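Got a sequence here, can you model it:
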Amino acid sequence: MTVTTTAVEILRRLPMPDRRSELAAMVSEQFRGVLLMDEDERLEPTESVFALGMSSVLLVQAQERLSNLFGVDLSSAVLFNSCTVQQVTQYLAGEVLADLFTDERPVRRAAPKARTRLLWDDVLGRVYLDAA
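Here you go, the predicted model:
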């Protein structure tokens, strides 16, 4: 029995800054495979796959390949509206695989209203005193 590493596991093991480019490479590879592109042919991230000959039948194949690759159910309608590698990558990173792309740095919280109010009262009081 062989153990395979899923695409999600590969992404999870990468440092956060490298994940998006690897995801884009994975998406590009699936589109290139469906479009029967040669290894030396480049698929620009912003180029519409429909301009390269993607049909609705091929789009369903791409949807199935991406769904299998990431172990999720992707909507072919979303892929139809996201017709570039860049758009599909953004969709996957922002919605489908968002937990892999969440920045884990602490979120800076706004100052509580009472402290903000005191700060403004202090600033305005100084401005008023300086003007007098």
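
drop to CA atoms for contacts and neighbour counts, all remaining ones
Noted.

number of nearby residues for Leu11?
Counted by other CA atoms under 10 Å, the residues lying close to Leu11 total 19.

For it, give its distance to Ala24.
Distance of Leu11 to Ala24, computed by CA to CA, to the nearest Å: 11 Å.

what do you get for Ile10?
For Ile10, the distance to Ala24 (CA to CA) stands at 13 Å.

can you check Phe101 too?
Taking CA to CA, one finds Phe101 at 13 Å from Ala24.

show me where this structure has helices.
Along the chain, counting by DSSP state H, helices occupy 7-13, 16-34, 56-70, 76-81, 85-91, 98-101, 113-131.

most neighbours per residue, which of those?
Of all the helices of the chain, helix 85-91 has the most neighbours on average by mean count of other CA atoms under 10 Å, namely a mean of 21.

Report all helices and strands that that helix contacts.
With contacts taken as 3 or more CA pairs under 8 Å, 6 or more residues apart in numbering; DSSP states H and E, helix 85-91 sits against helix 16-34.

what angle separates the helix it packs on from helix 56-70?
Angle, helix 16-34 to helix 56-70, by axes from the mean of the first three to the mean of the last three CA atoms, to 10 degrees: 140 degrees.

Following up with a second sequence; could you model it the same way so I can compare the two?
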Amino acid sequence: MSVLASPRFLPGVMWADAASCAATGALQLAFTGALARLTGLPAPLLMGTGVLLLAYAAAAVFMASRRTPPRTLIGLVVAGNFGWAVACVALLMSGVFAVTALGTAWVLAQALCVVVLAELQWTGLRRTRSGGAMAAA
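Below you'll find the model as predicted:
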């Protein structure tokens, strides 16, 4: 059985999403001042998105731990992850903040991560049916 065909694929992706958001959110909250200085991003933005990421991580844990993945919620997550990536790029393109090279890397790393996760989540949704059974490949 391929990894993509595994019934645990979609929950596994949600666990990875939860872990990445928890780590990023915790870093942004624990080191807000230092990250603001190093990245050129405003401390309130880092703190606000850090809180949002931790709240989202808790929701992702809920979704990952269900016997049957909540498809509608995960579909919203896919849209939200693509939206986060667009917002990251828009933030950098806006020129509103004097973002440093490290800040650009920080924001682009988040954008890349959420695009990869969204694509994996979308793949997992396409491979599953409503009842949690695997769809025909």
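
Superposing both, give me the TM-score.
Once superposed, the chains reach a TM-score of 0.28 (TM-score structural alignment, normalised by the length of the first structure), with 61 aligned residues with a CA RMSD of 4.8 Å.

Show residues contacting the helix or strand that contains Leu92 of the second structure.
Using DSSP states H and E, Leu92 of the second structure maps to helix 71-94. With CA atoms under 8 Å, 6 or more residues apart in numbering as the test, helix 71-94 of the second structure has contacts from 63, 99, 104, 107-108, 110-112, 114-115, 117-119, 121-122, 125, 130.

swap the cut-off to 6 Å and go again
107, 111, 114-115, 118 (CA atoms under 6 Å, 6 or more residues apart in numbering).

Which one (most neighbours) among these?
Ranked by neighbours (other CA under 10 Å), the contacts of helix 71-94 of the second structure are led by Ala118, which has 25 neighbours.

you'd agree that one is in a helix?
Yes - assessed by DSSP: H, G, I helix; E, B strand; the rest coil, Ala118 of the second structure belongs to a helix.

what residues are up against it?
By CA under 6 Å, 6+ apart, the neighbours of Ala118 of the second structure are 78, 81.

ok, now how distant is it from Ala16 of the second structure?
Ala118 of the second structure is 11 Å from Ala16 of the second structure, by CA to CA.

Does the residue most central in space within the second structure lie in a helix or a strand, and which?
With distances taken as CA atoms, centre = their mean, the residue of the second structure nearest its centroid is Val114 (4.4 Å). Val114 of the second structure belongs to helix 101-127 when assigned by DSSP H and E.

by how many degrees do that helix and helix 71-94 diverge?
With the same axes, to 10 degrees as the basis, helix 101-127 of the second structure and helix 71-94 are set at 150 degrees to each other.

how far is helix 101-127 of the second structure from where the chain is centred?
Relative to its chain's centre, helix 101-127 of the second structure lies at 6 Å (CA atoms, centre = their mean, to the nearest Å).

Stretch 48-65 of the second structure too?
For stretch 48-65 of the second structure, the distance to the chain centre is 9 Å (CA atoms, centre = their mean).

Can you list the buried residues in it?
49-51, 53-54, 56-57, 59-64 (16 or more other CA atoms under 10 Å).

Great, nothing more from me.
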